[in-house]
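1. what follows is a predicted structure for the sequence shown.
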Amino acid sequence: MNFLELPLFQSLSDQELEQMKTSGCLRTASYKKNDIIFSTGSTVSEIGNVLSGSVNVENIDFWGNKSILGNMNEGHIFAETYALCREPMMVDAVAASNCEILFLNLKVLQEKNCTSSWYSKIQRSLLAMCSRKNLMLSERIFCTSSKTVRSRLLTYLSAQSRKHGNHRFQIPFDRQQMADYLNLDRSALSKELSRMKKEGILDFHKNEFVLKNEML
């Protein structure tokens, strides 16, 4: 993915992007699936931008139970709140697939480049992206606040359908990841999906779903 195609950098000119590259606040790194990019307890000064692949934001409690709080695909950012606040991370950022990440070092950006022409542009873009990220987190709260397995599934799949603008869509999770995202037992989730399929509410194959009830 071209750097200027990233939402964080779209307002920059070619010249300003080149200035950023030479300023020392950008670096890229590649990760394999399941590699930990940022770990719980670490203090970070960098924001991750997904150039290719995808990244899961995960929380594992004291007893080893995992919850997936979000999935970031191409163009999305992660760890921005922790980089801005300089607080220890309460989550892990994990490669959900083989991926390439562009890191923006906020410490270098703020200490050495605050007078640059592109500094205020990055700030505005970052604010807009943080606001959209809050909407994503709100979506998960809506999904997990329902009491039954079916209602959580309907809330999540309905939201995915609206997001894609189609009753046929793909989700970024396998079954275990879907269960972790919705705070459900995988077996209970699979059984409910099978019941909903028999009832004609939906159809699915792996991570592709088709919603059949126009009222959803």
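-> Received the coordinates, thanks.

2. make it CA atoms for all contacts and neighbour counts henceforth
-> Fine.

3. what about the helices in the protein?
-> 14-23, 80-85, 106-112, 119-145, 149-164, 175-182, 186-198 (DSSP state H).

4. output these as a markdown table; include the columns distance to residue 31 and mean neighbour count.
-> Shown next, in a markdown table, are the helices of the chain (distance: least, Cα to Cα, whole Å; neighbours: other Cα atoms under 10 Å):
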| stretch | distance to residue 31 | mean neighbour count |
| --- | --- | --- |
| helix 14-23 | 21 | 14 |
| helix 80-85 | 19 | 17 |
| helix 106-112 | 21 | 15 |
| helix 119-145 | 23 | 15 |
| helix 149-164 | 27 | 17 |
| helix 175-182 | 19 | 20 |
| helix 186-198 | 27 | 15 |
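
5. let's bring in a second one:
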Amino acid sequence: WPATVQAHEACEVLFLPRGKIVGECDKMCSWHRILIQNFLKIISERAMMLNKKVEYLTIKSMRGKICTYLLEQYKKTGDKNIILPLNRNELSDFLNVSRPSMSREMRKMKDEGVIDFHLTEFEILDLEALKYMSDL
């Protein structure tokens, strides 16, 4: 996964060849290869999620964070009707905002005709307005 890393002090970097990590064990156990591949998949997905979370920390406004998140979900499916993979508590935590404030901002966006929603089901009503308000 793409990432930038900086050390605060002098250190050594260890590079492991892919084959040493995901290769089969000496006994040629197929389950070992599957286990390691699944482990790497989980770690890389977690790293991508954390990388995305850091990106959201750079967005200053709550509305910008919400709009950017909804646009990313829209881009994944190409459908203006979105079912969010996170509930409100998880989403507010992911965006690093308070849940009540996030809900108020979403209601304002609903009143303005930008989005409509019920629980985790969202509909983008004004895609251009959402793009304008996002930080993408």
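-> Here it is on my side, so go on. Values in this document were obtained by computation on a predicted structure and should not be read as measured data.

6. could I get the TM-score for this pair?
-> Here the TM-score for the pair of chains, by TM-score structural alignment, normalised by the length of structure 2, is 0.63; 104 aligned residues with a Cα RMSD of 2.3 Å.

7. coming back round to it: can I get the helices of structure 1 in a markdown table with distance to residue 209 of structure 1?
-> Below are the helices of structure 1 laid out as a markdown table (distance: least, Cα to Cα, whole Å):
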| stretch | distance to residue 209 of structure 1 |
| --- | --- |
| helix 14-23 | 40 |
| helix 80-85 | 31 |
| helix 106-112 | 39 |
| helix 119-145 | 17 |
| helix 149-164 | 8 |
| helix 175-182 | 12 |
| helix 186-198 | 10 |
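
8. closest to residue 92 of structure 1 out of those?
-> Closest to residue 92 of structure 1 of the helices of structure 1, according to Cα to Cα: helix 80-85, at 11.5 Å.

9. before we move on, back to that, any idea which of the helices of structure 1 gets closest to residue 60 of structure 1?
-> helix 175-182 (10.3 Å).

10. next, the angle from that closest one to helix 119-145.
-> Taking axes from the mean of the first three to the mean of the last three Cα atoms, to 10 degrees, helix 175-182 of structure 1 and helix 119-145 form an angle of 100 degrees between their directions.

11. picking that back up, which one of the helices of structure 1 lies closest to residue 211 of structure 1?
-> Nearest to residue 211 of structure 1, of the helices of structure 1 and by Cα to Cα, is helix 149-164 at 7.8 Å.

12. matching residues in structure 2 for that closest one?
-> Matched against structure 2 by TM-score structural alignment, helix 149-164 of structure 1 falls on residues 62-77.

13. what comes into contact with that stretch?
-> 56, 59, 80-82, 84, 95, 97, 102, 105-106, 130-131, 133-136 (Cα atoms under 8 Å, 6 or more residues apart in numbering).

14. how far apart are that stretch and its match in structure 1?
-> Compared with structure 1 after fitting, stretch 62-77 of structure 2 has a mean deviation of 1.4 Å; criterion: mean Cα distance after the TM-score superposition for structure 1.

15. correct me if wrong: residue 84 of structure 2 contacts residue 120.
-> Yes. In terms of Cα atoms under 8 Å, residue 84 of structure 2 counts as a neighbour of residue 120; the distance is 5.2 Å.

16. more crowded one of the two?
-> residue 84 (16 against 13; other Cα atoms under 10 Å).

17. give the burial count for residue 52 of structure 1, as a bare number.
-> Residues near residue 52 of structure 1, counting by other Cα under 10 Å, number 18.

18. okay, it and residue 134 of structure 1: tell me how far apart.
-> Remark: distance between residue 52 of structure 1 and residue 134 of structure 1 (Cα to Cα, to the nearest Å) = 22 Å.

19. cool, residue 127 of structure 1 as well?
-> Distance from residue 127 of structure 1 to residue 134 of structure 1, by Cα to Cα: 11 Å.

20. what does residue 185 of structure 1 give?
-> For residue 185 of structure 1 relative to residue 134 of structure 1 (Cα to Cα), the value is 26 Å.

21. can you check residue 111 of structure 1 too?
-> The spacing between residue 111 of structure 1 and residue 134 of structure 1, counted by Cα to Cα, is 27 Å.

22. got it, and residue 203 of structure 1?
-> 30 Å.

23. equivalent analysis for residue 187 of structure 1, please.
-> For residue 187 of structure 1 relative to residue 134 of structure 1 (Cα to Cα), the value is 30 Å.

24. ignoring the adjacent residues along the chain, who's closest to the spatially most central residue of structure 1?
-> With distances taken as Cα atoms, centre = their mean, residue 72 lies nearest the centre of structure 1, 2.4 Å away. Of all residues not flanking residue 72 of structure 1 in the chain, residue 55 sits nearest, at 5.0 Å (Cα to Cα, 6 or more residues apart in numbering).
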